[in-house]
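*Asks:* This is a predicted model, with the sequence first.
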Amino acid sequence: MMYGYARVSTKEQNLDRQLEQLREYIKDERYILRDKESGKDFNRTNWNTLVGTEKTAPLLHEGDLLIVCSLDRLGRNYTEIRKQWDYITNTLQANIKVLDMPLLDTSISKDNLDGRFIADLVLQILSYTAEKERENTRKRQAQGIAVMPVVNGKKVSSKTGNPIGRPNAEYPERWSEIYSDWKSGSITATAAMEVLGLKRTTFYKLVKSYEA
């Protein structure tokens, strides 16, 4: 069996370009699975249909082929991509074909040890490059923040002149008074929320910020 997988990060984005490419290989729309979910992890509805979960069997079986337009349609986290790649190709014994990267095609190398090795090596290199770029980005950000001027106790961007980081939390009127009564046990949390007009999640979020 041949399956296609298309993904975009939000419901507002469309899958048309990916679907057009996948239809060249797969004529039956039922075999093209789609997700409109973030690529930060693999906990996605139709992806889980393909590879299975603890409670469901995978759609992919030995000898099947999974086609994606590009590697980033699988996800953004290359460490997780490698794990999923290994699971599909070695545990499920299915193949993967990445259309915009011909070297990442295990279907043409399933009986060719050298070809499979090259596909795995390319994936390793991509994973390493992506991780190094993330590491370098974090270093550059840290270096940039370190040399920023400090105004009123906050780092200020030299480009915009605005403070960086999260804005200070805004507390409702009588916050300090009601907070003290609650902490001393004079009133319950529910009563404090009612007086301040706050929902439970907002109340405890402000408590955490205030105490920090």
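*Replies:* That came through, no problem. Please read these numbers as outputs of a predicted model, since none were measured by experiment.
*Asks:* drop to CA atoms for contacts and neighbour counts, all remaining ones
*Replies:* Fine.
*Asks:* what about the lengthiest strand in the chain, distance to the chain center?
*Replies:* With DSSP state E setting the assignment, residue counts place strand 2-8 as the longest strand in the chain. Mean-position distance between strand 2-8 and its chain equals 17 Å (Cα atoms, centre = their mean, to the nearest Å).
*Asks:* here's the one I want to compare it with:
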Amino acid sequence: MTVYGYARVSTPRQNVTPQVKALRAAGIPKDRIFQDKSTGRAVNRPGLNGLLSVVQPDDIVMCWKVDRLGRTFLECAQVAAGLLERKVIIRALTGGADSSTPEGRFMLHALLAVAELETELRAERQAAGLEDAREKRRKAGRQGIGGGRRPTLTSRQREHARQMKAEGRSITEIQRLFNVSRGVAQRAAQGRETVLDDLDFKKPEDRERLRRANAMMAAIEARQIDIEEAIKAA
């Protein structure tokens, strides 16, 4: 009978070290601990594949929590079922899951069910938050369907930014002209910046600001004023 450890994190921001330390503290040598990192959407998990290639009947697979076996309830259940079919014992350092005892097997299935419930609740909260953001944007009269940033340029400004880029103007010049962040200027120059229209402005003073901006763009396009003069006036 050999004891193996398995540790997994889903994103680069998460740290697998605490799980590995816990497994080492449980007496598992470092060379028998398999790890997977950043598995949020990864199909291939070399750590898990390596573990499954060496375990034998009566071996023990130990993890920090049973939900580390997979990214979803279905995947956890599939991995657990495959190990149990091969007569491999599954144990978790936290939660009490232990497939070698009736109580532990019950706890294993209960923890997997809880993991699935947490996943569903998280998805519901994310969906509710996104819908709330959509509703707020609709009430505010803003474009877009998501909860992201508010558009900052008009369609005419974006088109002029693209022309400036095509003429060899720098992003800094575009940024200064429209008084926007460098990221907005770069997206506008590439035609990726979401644009504003008259419906986005509810206050008269904002509509007037848009009118002046469009007038300035028209003057620039007609070569009536120099771009440097426009930057100073903006």
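*Replies:* It's in. Every value quoted in this text rests on a predicted model; they were computed, and no experiment measured them.
*Asks:* about what we covered before: run through the neighbouring helices and strands of the longest strand of the first structure.
*Replies:* Secondary-structure packing of strand 2-8 of the first structure (3 or more Cα pairs under 8 Å, 6 or more residues apart in numbering; DSSP states H and E): helix 16-22, strand 32-36, strand 65-68.
*Asks:* Including distance to residue 169 of the first structure, could those go into JSON lines?
*Replies:* Formatted as JSON lines, those follow (distance: least, Cα to Cα, whole Å):
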{"stretch": "helix 16-22", "distance to residue 169 of the first structure": "42"}
{"stretch": "strand 32-36", "distance to residue 169 of the first structure": "33"}
{"stretch": "strand 65-68", "distance to residue 169 of the first structure": "44"}
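*Asks:* so what's residue 63 of the first structure closest to, chain neighbours aside?
*Replies:* residue 94 (4.9 Å; Cα to Cα, 6 or more residues apart in numbering).
*Asks:* Need the counterpart of the one you found in the second structure.
*Replies:* Under the alignment (TM-score structural alignment), residue 94 of the first structure pairs with residue 88 in the second structure.
*Asks:* Report the inter-axis angle for the longest strand of the first structure versus strand 32-36.
*Replies:* Here strand 2-8 of the first structure runs at an angle of 20 degrees relative to strand 32-36 (axes from the mean of the first three to the mean of the last three Cα atoms, to 10 degrees).
*Asks:* Identify all contacting residues around strand 2-8 of the first structure.
*Replies:* 14-15, 18-19, 22, 26, 31-38, 47, 64-69, 73-74 (Cα atoms under 8 Å, 6 or more residues apart in numbering).
*Asks:* and those residues, which are buried?
*Replies:* 18-19, 22, 26, 31-38, 47, 64-69, 73-74 (16 or more other Cα atoms under 10 Å).
*Asks:* What separation do you get for the aligned residue in the first structure for residue 21 of the second structure and residue 26 of the first structure?
*Replies:* Matched to the first structure by TM-score structural alignment, residue 21 of the second structure sits across from residue 20. With distances taken as Cα to Cα, to the nearest Å, residue 20 of the first structure is found 10 Å from residue 26 of the first structure.
*Asks:* still on that earlier bit, need the contact list for the match of residue 21 of the second structure.
*Replies:* With Cα under 8 Å, 6+ apart, residue 20 of the first structure has no contacts at all.
*Asks:* With residue 11 of the second structure instead?
*Replies:* Taking Cα under 8 Å, 6+ apart, one finds 37-40 in contact with residue 11 of the second structure.
*Asks:* can you give me the helices for the first structure?
*Replies:* Under the criterion DSSP state H, the first structure contains helices at 16-22, 45-51, 78-86, 113-146, 175-184, 189-196, 200-211.
*Asks:* Please identify the residue in the first structure that aligns with residue 182 of the second structure.
*Replies:* So, by TM-score structural alignment, residue 182 of the second structure is left unmatched.
*Asks:* I'd say residue 182 of the second structure and residue 171 touch.
*Replies:* Yes - with contact defined as Cα atoms under 8 Å, residue 182 of the second structure reaches residue 171; the gap is 7.1 Å.
*Asks:* Give me the more crowded residue out of those two.
*Replies:* Between residue 182 of the second structure and residue 171, residue 171 has the larger neighbour count (other Cα atoms under 10 Å), namely 20 against 15.
*Asks:* Next, find the distance separating the more buried one from residue 25 of the second structure.
*Replies:* 54 Å.
*Asks:* repeat for residue 56 of the second structure
*Replies:* Distance, residue 56 of the second structure to residue 25 of the second structure, using Cα to Cα: 23 Å.
*Asks:* More neighbours: the two, which one.
*Replies:* Each of residue 56 of the second structure and residue 25 has its neighbours counted (other Cα under 10 Å); residue 56 has more, 15 against 10.
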